[in-house]
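Asks: any chance you could fold what I've pasted below:
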Amino acid sequence: MGIFRSSKRLALGIDIGSASVKVLELSTAGRGFKANRAGVEPLPKNAIVEHRINDLRLISDAVRRAVHHSRSSRKKVVVSVPQTHVITRTINLPAGLAEREIEEQVMIEAAQQIPHSLDEVNLDFEVSGGARDGSDDQITITACRKEIVEDYAAVMELAGLKAMIVDVGLSAVERGYGFVAQTLGDSLEGRAIALMDFGDVTTRLDLFVDGRSIYGREQNFGGRILTENVRSRYGIDYREAEALKRGGDLPQNYEQDLLEPFRQAMAREAARSVEFCLSAQLGMDRVDALVISGGCVQIEGIAALIESHVGVPTVLADPFGSGSAIKADKLVARYGPSMIKAAGLAVRGAR
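Replies: Next up is the predicted model:
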């Protein structure tokens, strides 16, 4: 089970978020992919706490239900650990080294640069090339504490599945963003595109240039704020509040009293995140476009409202949209804005 190693068997992509489990099955189709099977299952509150698995049994049950809803028969899976638990270091080595030689150098560098005993971490590396002097390869070393990786593998085992690859969350998002970028039309070479994911507890902005994230920042804001407001206002429990919020069966004053203030808060958070990004001394004086993802972006008119606050073109992120290499049927396509990471995981199990 590796971080960058390829799977030789067909596998599902499974994204475990703080509020739901998202399952996606991709298959190769010509030069692209087809997505005919997907499933989403909500997670109980506090099943994930501070990006860590808090209840193996609850999450494995949700995974099992999501796979059942997807109607996939695959038993091998690709999952990811949150970026907050990942340590990444980059080194340069002479081009053309044998893999054994690279591994030896990686272990030496990791022992010096990883702030944990190597016995306590899962370690992997990727040769990406591109060192500035042209004669070296760039090696990305990635490490995660074994207990974190083992929790995700244990969830899959309890659900009757086997984790073939435990990926890095940001790497999966970068691959998923690649499909989103294909839907944006014009060439994006050299352009700065911000991807903002509105999660249940946190919201994250990544700035992409030429397909790679060069900046990332999380803030404590998410859809749970709205759920808690619904729960408090109408005197119901959390699960019922979440169900009512998703189903839209709420009193008439809901939109004016609760939904509209939350929409405005989303727009302010987006504007603040972009401001932080531009002040991070990246050599960027503007963001060319903003793409937004997550369950909250299904709120009607939210892209236009955010655009009015941020001042840059804003669209929903959809890895299944027109121009993407992934062709999805209608039942799968409806999940598009929530499936970026899942798409980045599933593509590793499609070959």
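
Asks: make it CA atoms for all contacts and neighbour counts henceforth
Replies: OK.

Asks: which residues belonging to the longest helix seen in the chain are considered buried?
Replies: Using DSSP state H, we find that the single longest helix of the chain is helix 260-278. For helix 260-278, burial by neighbour count (16 or more other C-alpha atoms under 10 Å) applies to 262-263, 266-267, 269-271, 273-274, 277-278.

Asks: likewise for stretch 7-15?
Replies: Neighbour counts over stretch 7-15 (16+ other C-alpha under 10 Å) mark 7, 10-15 as buried.

Asks: JSON lines for those residues, including distance to Gly30 and secondary structure?
Replies: Shown next, in JSON lines, are these (distance: C-alpha to C-alpha, whole Å; DSSP: H, G, I helix; E, B strand; the rest coil):
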{"residue": "Ser7", "distance to Gly30": "20", "secondary structure": "coil"}
{"residue": "Leu10", "distance to Gly30": "16", "secondary structure": "coil"}
{"residue": "Ala11", "distance to Gly30": "18", "secondary structure": "coil"}
{"residue": "Leu12", "distance to Gly30": "19", "secondary structure": "strand"}
{"residue": "Gly13", "distance to Gly30": "20", "secondary structure": "strand"}
{"residue": "Ile14", "distance to Gly30": "24", "secondary structure": "strand"}
{"residue": "Asp15", "distance to Gly30": "26", "secondary structure": "strand"}
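
Asks: quick one: the helices in the chain, in order.
Replies: With helices called from DSSP H, the chain shows them at 56-70, 99-113, 146-158, 169-182, 224-234, 238-247, 253-254, 260-278, 302-310, 330-333, 340-346.

Asks: and those helices: which comes nearest Gly216?
Replies: Closest to Gly216 of the helices of the chain is helix 260-278 (C-alpha to C-alpha; 8.2 Å).

Asks: by contact count, what packs against the closest one?
Replies: In terms of contacts (3 or more C-alpha pairs under 8 Å, 6 or more residues apart in numbering; DSSP states H and E), helix 260-278 is packed against strand 203-209, helix 302-310.

Asks: at 7 Å what do you get?
Replies: helix 302-310 (3 or more C-alpha pairs under 7 Å, 6 or more residues apart in numbering; DSSP states H and E).

Asks: another for comparison:
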Amino acid sequence: MFSGLKKSSNALIGIDFGSNSIKAVAISKGKGTFQIDAVAEAPIPKGLIVDHHFEDIAKLTQIIKQLRKNFPTSYKNIAMAVSGADVITKVISMNADLNEIELEAQVELEAENTIPFPLDEIYLDFEVIAPNATDKSLNDVLLSAARIETVQAQVDCVEDAGLTTKIVDVASHAESRACELLFDRADYDKGIAIVDIGASQMMLNIVHQGNVIFSRSKNHGGATCTQMMAEHYNMKFSEAEKAKVDHEWPVDCDVDVIAPFVNMTVNHLRFDLRMFTNAPNNIQVDKVILMGGCQLMPGLVTQLEEELDLDVEVANPFIGFEYKNESDKTLLHKVGTKYMMALGLALRGVQ
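Replies: Model (predicted):
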């Protein structure tokens, strides 16, 4: 949550702006569990969101207005996330004796020296997360920065649709918050790899003791598979996308397209995990949690388990939730992993 946008919040709609669709979740907290009050997804035409940038706010505003009709009228506040090259997070160490004003001044100085954007062009936020593991006179501080123009484009889009932005989060933090619903007590001290494979991007975040300690992303996702299918069978991209989503592809597609795509995905993840294990830390990855629509690809989970020699879990905490509408229960029990980012954002209103 970036300074300048800090307000109290409840009854939030968590909105995930993907390159292929916008997904949204509204939740409330009941007796001992969460209730899904509403969920919705709206496809967006190709090119409206490119590399996390909003290319046509007017058209996206109209899509959000239509999406809004799926939610109770009491839900007017939004939590959303920013990601990509215009967002930077890092953990810095600061003297534990600094008071709030002194800490803020030191963080700004550190940001000015290490963030590759002028301070007047960014929203800047920080949070003391824990004492430093090796020097108790220091605190580890999570520093987050995002380009103002990137944040403001999303805010304008939402507010032009008649809604109010209450929280702007960082995508990796929202995802890890949702995945924490799946953790058991032993997972807290382990390295957990959260892998989000969407339409155009694959994001890896390593979580340890509640903090994201490593992040990598690359341009690889479901659209890559769709393009491979379109080229192999001489189909239009839209035709290939429908065939992929409906799992109505030619018999030989499993061997000629799906298997090569799954191999490519496994190799990308293996490389990124190696980058983490080669870094100077003593943390081992013990589990992989998969999220995003692309994880539904046949054979991906099995191949990841076999080749990485790790436990692989498909993220879907929605199975333990209560539901206001039976249709939402049916949807989320089937493809809930696509809505993990939106869930992580909506949780900001009930925690």
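
Asks: TM-score them against each other, please.
Replies: TM-score of the superposed chains, computed with TM-score structural alignment, normalised by the length of the first structure, equals 0.86; 343 aligned residues with a C-alpha RMSD of 2.8 Å.

Asks: now the buried residues of helix 260-278 of the first structure in JSON lines, with distance to Arg212 of the first structure?
Replies: JSON lines is the format used below for these (distance: C-alpha to C-alpha, whole Å):
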{"residue": "Phe262", "distance to Arg212 of the first structure": "31"}
{"residue": "Arg263", "distance to Arg212 of the first structure": "29"}
{"residue": "Met266", "distance to Arg212 of the first structure": "25"}
{"residue": "Ala267", "distance to Arg212 of the first structure": "25"}
{"residue": "Glu269", "distance to Arg212 of the first structure": "23"}
{"residue": "Ala270", "distance to Arg212 of the first structure": "20"}
{"residue": "Ala271", "distance to Arg212 of the first structure": "22"}
{"residue": "Ser273", "distance to Arg212 of the first structure": "18"}
{"residue": "Val274", "distance to Arg212 of the first structure": "17"}
{"residue": "Cys277", "distance to Arg212 of the first structure": "15"}
{"residue": "Leu278", "distance to Arg212 of the first structure": "17"}
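
Asks: aligned partner of Val158 of the second structure in the first structure?
Replies: Per TM-score structural alignment, the equivalent position to Val158 of the second structure in the first structure is Met156.

Asks: cool, Asp286 of the second structure as well?
Replies: Aligned by TM-score structural alignment, Asp286 of the second structure pairs with Asp288 of the first structure.

Asks: correct me if wrong: its match contacts Glu189.
Replies: No - using C-alpha atoms under 7 Å, Asp288 of the first structure makes no contact with Glu189, being 11.4 Å away.

Asks: which one of those two has more residues nearby?
Replies: Set side by side, Asp288 of the first structure and Glu189 show more neighbours around Asp288, with 14 against 9, by other C-alpha atoms under 10 Å.

Asks: how near is that one to Asn92 of the first structure?
Replies: Distance from Asp288 of the first structure to Asn92 of the first structure, counting by C-alpha to C-alpha, to the nearest Å: 31 Å.

Asks: for stretch 247-262 of the first structure, which positions count as buried?
Replies: Buried-residue list, stretch 247-262 of the first structure, by 16+ other C-alpha under 10 Å: 254, 259, 262.

Asks: just give me the neighbour total for the closest residue to the last one other than its chain neighbours.
Replies: Computed as C-alpha to C-alpha, 6 or more residues apart in numbering, the closest residue to Phe262 of the first structure that is not its neighbour in sequence is Leu226, at 6.6 Å. Under the neighbour criterion other C-alpha under 10 Å, Leu226 of the first structure is assigned a count of 20.

Asks: just Gly295 of the first structure next, same as before
Replies: Around Gly295 of the first structure there are 21 residues (other C-alpha under 10 Å).

Asks: if I look at it, how far off is Ser171 of the first structure?
Replies: In terms of C-alpha to C-alpha, Gly295 of the first structure sits 21 Å off from Ser171 of the first structure.

Asks: equivalent analysis for Gly248 of the first structure, please.
Replies: In terms of C-alpha to C-alpha, Gly248 of the first structure sits 34 Å off from Ser171 of the first structure.

Asks: how about His116 of the first structure?
Replies: If you go by C-alpha to C-alpha, the gap between His116 of the first structure and Ser171 of the first structure works out to 22 Å.

Asks: go on, Ile48 of the first structure?
Replies: Distance of Ile48 of the first structure to Ser171 of the first structure, computed by C-alpha to C-alpha: 21 Å.

Asks: now swap in Tyr215 of the first structure and tell me
Replies: Tyr215 of the first structure is 13 Å from Ser171 of the first structure, by C-alpha to C-alpha.

Asks: what about His116 and Ser171 of the first structure, which has more around it?
Replies: Ranked by neighbour count (other C-alpha under 10 Å), His116 of the first structure and Ser171 place Ser171 first, with 19 against 15.

Asks: and the more buried one, what's its match in the second structure?
Replies: In the second structure, Ser171 of the first structure lines up with His173, judged by TM-score structural alignment.

Asks: run a quick neighbour tally on the closest residue to Thr224 of the second structure other than its chain neighbours.
Replies: The spatially closest residue to Thr224 of the second structure, leaving aside those adjacent along the chain, is Ser200, at 7.3 Å (C-alpha to C-alpha, 6+ apart). Applying other C-alpha under 10 Å, we find 19 residues neighbouring Ser200 of the second structure.

Asks: in stretch 155-162 of the second structure, what counts as buried?
Replies: Residues of stretch 155-162 of the second structure classed as buried by neighbour count (16+ other C-alpha under 10 Å): 155-161.
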